[in-house]
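> no FASTA, just this:
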């Protein structure tokens, strides 16, 4: 009997402890969203150069070194830092050996160029032998102040949530207390920023005419962030 009584006492104290831990404060849960539109200011472009034969004559080959030099000089003349141009891929890991075995072998190289001004890119293309340009295309792009912008949007989303909670609580005659919980739901767009452009994949025959330079229309990208919040009701 005494043992049962002791167990009952322990159980009673346990229930009281649990009850004391229950948060009985009145709360309101709301979400806030902030969004904006931006235009990319950093663009990464793939440029593919390939050797070609003049009039189909293997003795009159325009080699990759010549085309590469034209590209490097054009990039330098455009005022673009040399580290913004990198090699992406080679058509042959041993160019000299392959060339000796097959005189008609046409090597190619792919480059990745970082630009902030697309007009400079057009000037670069015009400075390269058009027949040596196999193709160009947009690889990816970015926004130079994206991290600062993300912080600003998250703060705005948080303030929007607070404003929403305040007018909802005040409508019932109460006052909004301090925030109890904040959940960052991240980018509503999933971090995907897809460029909109036209007439950008260039073939060599198009590049022969300077008037056919790429015409690019970048549409603004929408960034949207949402936060979930919990506020105390006083």
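Perfect, I can see it now. Given the structure is predicted, the values throughout are model-derived calculations rather than measurements. Numbering: from 1, shown residues only.
> C-alpha only now, for contacts and for neighbours.
OK.
> count the neighbours of the nearest residue to residue 225 once chain neighbours are set aside for me.
Sequence neighbours aside, residue 187 is the residue nearest to residue 225 in space, at 4.8 Å (criterion: Cα to Cα, 6 or more residues apart in numbering). Close neighbours of residue 187, defined as other Cα atoms under 10 Å, add up to 17.
> can I assume residue 187 is in contact with residue 222?
No. Residue 187 is beyond contact range of residue 222, at 10.2 Å (criterion: Cα atoms under 8 Å).
> next one for the comparison:
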């Protein structure tokens, strides 16, 4: 009985404390900060596939030859070798498959990380275009994204405080300490839809004057928008 009475007294005091806290005058505001940045990290997908010269199975361009061309092109472009990795193989048991079908063509997919999309032409020009099944831009990122997020959150919080300050002063009061802070993340990473076939690459490889032509890519920016929902006490 005494234990129940003690719990009831504690609960009553807790309720009273909460009730008193709820009586504080407060203001709730949203602060915002946003910016757009151009991606500086691009992930490319490159698919290589063996092909038959003039339809003759005895005159085949092997995947190893195409792979060597790609690896050498990556090195020549000054891209770190660790930025190139294999994504997928069309068939792991290629030896058995080739025994059954002499015309079997092996394909491999690679993922390449680059920081300069202008090197795309340089890479493609160094590889046999008939051995390229397709190239694709998978995704992109921004190298200083975390530092930028932190900066925007601080600016959004400062914006919230500034807004609360002039609103409270407009009614002849003073702004107190923050009681609650909640962040709302509205960042957006738009993805590009760009995919080139061997025929497209062949037509883009040279213009009428014999010079290299850049692919027509709409490089959308990364938009970051942060909101800070903040509750301040009014003195």
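Looks like it came in fine. These numbers were taken from a predicted model, which means no experiment stands behind them.
> at which residues are the strands of structure 1 located?
27-38, 42-50, 52-54, 57-62, 85-90, 108-115, 133-142, 176-187, 221-233 (DSSP state E).
> how near is the residue most central in space within structure 1 to residue 38 of structure 1?
By Cα atoms, centre = their mean, structure 1 has its centre lying nearest to residue 142, at 4.9 Å. Noted for residue 142 of structure 1: a distance of 10 Å to residue 38 of structure 1, by Cα to Cα, to the nearest Å.
> now residue 233 of structure 1
Residue 233 of structure 1 sits 37 Å away from residue 38 of structure 1, going by Cα to Cα.
> compare the two (neighbour count), which wins?
residue 233 (18 against 13).
> give me every residue that touches residue 106 of structure 2.
Residue 106 of structure 2 makes contact with 49, 50, 63, 89, 90, 91, 94 under the criterion Cα atoms under 8 Å, 6 or more residues apart in numbering.
> if you go by neighbour count, which of the residues you listed are buried?
For the contacts of residue 106 of structure 2, a burial check counting by 16 or more other Cα atoms under 10 Å picks out 49, 50, 63.
> may I see the residues you listed arranged in JSON lines, with distance to residue 78 of structure 2 as well?
Below are these laid out as JSON lines (distance: Cα to Cα, whole Å):
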{"residue": "49", "distance to residue 78 of structure 2": "24"}
{"residue": "50", "distance to residue 78 of structure 2": "26"}
{"residue": "63", "distance to residue 78 of structure 2": "23"}
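> closest to residue 227 of structure 2 among those?
residue 49 (48.1 Å; Cα to Cα).
> ok, that closest one to residue 124 of structure 2 distance?
Counting by Cα to Cα, the gap from residue 49 of structure 2 to residue 124 of structure 2 is 14 Å.
> cool, residue 82 of structure 2 as well?
19 Å.
> how about residue 220 of structure 2?
23 Å.
> those two: which is more packed in?
For residue 220 of structure 2 versus residue 124, the count of surrounding residues by other Cα under 10 Å is larger for residue 124: 20 against 15.
> gap between that one and residue 135 of structure 2?
Taking Cα to Cα, one finds residue 124 of structure 2 at 9 Å from residue 135 of structure 2.
> do residue 232 of structure 2 as well
53 Å.
> same deal with residue 128 of structure 2?
For residue 128 of structure 2, the distance to residue 135 of structure 2 - Cα to Cα - is 13 Å.
> in TSV: the strands of structure 1, plus distance to residue 150 of structure 1.
Below are those laid out as TSV (distance: least, Cα to Cα, whole Å):
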stretch	distance to residue 150 of structure 1
strand 27-38	10
strand 42-50	17
strand 52-54	47
strand 57-62	48
strand 85-90	28
strand 108-115	23
strand 133-142	13
strand 176-187	9
strand 221-233	8
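> closest one to residue 151 of structure 1 among the ones you listed?
Closest to residue 151 of structure 1 of the strands of structure 1 is strand 221-233 (Cα to Cα; 9.7 Å).
> give the buried residues for that closest one.
Result for strand 221-233 of structure 1 [16+ other Cα under 10 Å]: buried residues 221, 223, 224, 225, 226, 227, 228, 229, 230, 231, 232, 233.
> residue 70 of structure 2 and residue 123 touch, don't they?
Yes. At 7.2 Å, residue 70 of structure 2 and residue 123 qualify as touching, with contact defined as Cα under 8 Å.
> neighbour count: these two, which is higher?
Between residue 70 of structure 2 and residue 123, counting by other Cα under 10 Å, residue 70 is the more crowded of the two (22 against 18).
> where in structure 1 does the lengthiest helix in structure 2 fall?
Longest helix in structure 2, counting residues (DSSP state H): helix 145-169. Counting by TM-score structural alignment, helix 145-169 of structure 2 falls onto residues 146-170 of structure 1.
> the residue nearest to residue 47 of structure 1 when sequence neighbours are not counted: neighbour count?
The shortest distance from residue 47 of structure 1 to any residue other than its chain neighbours is 4.6 Å, reached at residue 136 (Cα to Cα, 6+ apart). Residue 136 of structure 1 has 22 neighbours, counted by other Cα under 10 Å.
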